[in-house]
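Q: Have a look at this prediction, sequence included:
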Amino acid sequence: MTLRLVVADDQDLVRGAFVTILAAESDIDVVAEAADGAEAVEAVRAHQPDVLLLDVRMPGMDGIEATRIVTAESPTRVLMLTTFDQDDYVYGALRAGASGFLLKDVRRKELIDAVRIVAAGESLLAPAVTTRLIDTMVRGRTAAAPIGLDRLTARERETLWLLGRGLSNPEIAAELVVSDHTVKTHVSSVLAKLGLRDRAQAVVAAYESGLIVAGGQPTRGALGARPPSRE
């Protein structure tokens, strides 16, 4: 099955390079290009791609605002590009609904794999980087009220806490001593009950709801009566 892709970057040479690399793949169809956030939004509206590869910093409407609009209006998944390895840009992209992020100096194979991963419904988040950037952004803040956490069972809260720490499904299964299938069920339930798009948003929600404080530890009492299986 061919996945449909829009590529948005204000630098012609960079955008052209990405288009050339990705269009050469038999399972990827680059349906449109855009030079800024507003053009990216219009391209998504016109072509309904599976993935929008989007630069975070562009003139006019930037990538973060474009991401907010695209994820609110469509099922298109956003993969952010940046030359800036700065936590605030990445955090803003995740909060806006992006499913992952890449630096522009990404290698050819990593770029192609990333587009396929996001198109398949997964999030492209390196656990160590994710935990560090979220910690950085919430450190020193007063945690928000844990709105929505009361809808979760104790095991689902536990699952959300582990998602917030950046663990993969197999790692969560090992922590909870359950099967991968059971973890997938818990993750799906957490996303549905909290109205989250994907596990990238679950990472942000785990912190912003107050379930996790800086350092990755659970807020006292937030997990319910039973503590996590392991620290």
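A: Everything's here; your move. Remember, it's a predicted structure, so these values are computed and weren't measured experimentally. Numbers count the residues shown, from 1 in each chain.
Q: going forward, measure contacts and count neighbours with C-alpha atoms only.
A: Fine.
Q: unless I'm mixing things up, residue 32 is touching residue 5, no?
A: Yes. Residue 32 is within contact range of residue 5, at 7.2 Å (criterion: Cα atoms under 8 Å).
Q: Second structure for comparison follows:
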Amino acid sequence: MATRILIVDDHPIMCQGLRTALSKHTDVEIVGEANCGLDAVRRVEELNPDVVIMDVELPDIDGIEATRQIVSDHRTKIIAFSGYARGSYAQGMFDAGARAYLLKQCIEKELMEAINAVMAGQTYLSADMAKTMGYEQAAGIIDRKGAQLEGLTSREREVLKLLAEGKTTSDIADALHVDVSTVKTHRMHLENKLKLHSTADLIKFAIKAGLVHL
């Protein structure tokens, strides 16, 4: 089955270039485009793509905030696609939940490598970006708690998000229309998967992973 991709960029010529490059590959399918952050969030809700290729600098909300909103509710993978080799941009995108960071001058082969990597549950940082930042700093950026979200189910993410928002077990059960025992089971799975065993640690993880923000 082809990987379904949403392109997010406020420059039509960049969207067209990506569409042209990716259309050569039978294992990917472009399902739509968005030209701003809020539209990206709406289009993900509508289309449920496997991967979003996300510009960082966008009108209304930027790519970092759009990524944070998308990964908090969906299992869609985000590939940051930026014209800027800035460590702060890469850090922000990975912290928000992106799985890859590419520079816009990357070659088509590298773009496909990034798509395949994130679909396999891996992180990816372009070679040029890693060289610009320094490999030690680059390794530190991609080794983040956000990567562990990949191992959680959508319901476990919901429970974690509500827990981090200060909801009690009973509150979460009411919000999700499930039994208290079901919420406790999800929490047990969260603790085992994340190797965290206190409410405080779970909340810290949720904040670092971008599920909630202060």
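A: Nice, thanks for sending it over. This structure is a prediction, so every number in the text was calculated from the model and none was measured.
Q: Could you check which of residue 32 and residue 5 of structure 1 has the larger neighbour count?
A: More neighbours surround residue 5 than the other of residue 32 of structure 1 and residue 5, with 28 against 19 (other Cα atoms under 10 Å).
Q: What does that one correspond to in structure 2?
A: Applying TM-score structural alignment, one finds that residue 5 of structure 1 aligns to residue 5 in structure 2.
Q: again, but for residue 56 of structure 1
A: With TM-score structural alignment as the criterion, residue 56 of structure 1 matches residue 56.
Q: my hunch is that that match is in a strand, does that hold up?
A: No. According to DSSP: H, G, I helix; E, B strand; the rest coil, residue 56 of structure 2 belongs to no strand; its state is coil.
Q: ok, it - how many residues close by?
A: Neighbours of residue 56 of structure 2 using other Cα under 10 Å come to 28.
Q: Contact partners for it?
A: 62, 63, 64, 80, 81, 82, 89, 93 (Cα atoms under 8 Å, 6 or more residues apart in numbering).
Q: and if we set it to 7 Å?
A: Neighbour list for residue 56 of structure 2: 62, 63, 64, 80, 81, 82 [criterion: Cα atoms under 7 Å, 6 or more residues apart in numbering].
Q: Of the residues you listed - the most surrounded one?
A: Busiest of the contacts of residue 56 of structure 2 [other Cα under 10 Å] is residue 63, holding 31 neighbours.
Q: Is it in contact with residue 35, as I believe?
A: No. The criterion here is Cα atoms under 7 Å, and residue 63 of structure 2 misses it with residue 35 at 10.9 Å.
Q: all strands in structure 2, in order from the N-terminus.
A: 3-8, 28-34, 51-54, 77-82, 100-103, 124-125 (DSSP state E).
Q: before we move on, back to that, my read: the match of residue 5 of structure 1 touches residue 34, true?
A: No. Using Cα under 7 Å, residue 5 of structure 2 makes no contact with residue 34, being 11.4 Å away.
Q: returning to that earlier point: I'd like to know how far the match of residue 5 of structure 1 sits from residue 84 of structure 2.
A: Using Cα to Cα, to the nearest Å, residue 5 of structure 2 is found at 22 Å from residue 84 of structure 2.
Q: Also residue 155 of structure 2?
A: Here residue 155 of structure 2 is placed at a distance of 35 Å from residue 84 of structure 2 (Cα to Cα).
Q: which of those two has more neighbours?
A: residue 84 (16 against 13).
Q: mind checking how far that one is from residue 130 of structure 2?
A: 12 Å.
Q: Next: residue 36 of structure 2.
A: 27 Å.
Q: Run the chain-centre distance for the longest helix belonging to structure 2.
A: In terms of residue count, the longest helix belonging to structure 2 (DSSP state H) is helix 180-194. In terms of Cα atoms, centre = their mean, to the nearest Å, the gap separating the centre of helix 180-194 of structure 2 from the centre of its chain is 23 Å.
Q: Okay, buried residues for that helix please.
A: For helix 180-194 of structure 2, a neighbour-count test (16 or more other Cα atoms under 10 Å) marks 183, 184, 186, 187, 190, 191, 194 as buried.
Q: again, but for stretch 5-24 of structure 1
A: Along stretch 5-24 of structure 1, these residues count as buried under the neighbour rule (16+ other Cα under 10 Å): 5, 6, 7, 8, 9, 10, 15, 18, 19, 22, 23.
Q: got it, and stretch 81-90 of structure 2?
A: Residues of stretch 81-90 of structure 2 classed as buried: 81, 82, 84, 85, 87, 89, 90 (neighbour count, 16+ other Cα under 10 Å).
Q: Just give the nearest non-adjacent residue to the second one, would you?
A: It stands for residue 82 of structure 2. Closest residue to residue 82 of structure 2 apart from its sequence neighbours, by Cα to Cα, 6 or more residues apart in numbering: residue 103 at 5.0 Å.
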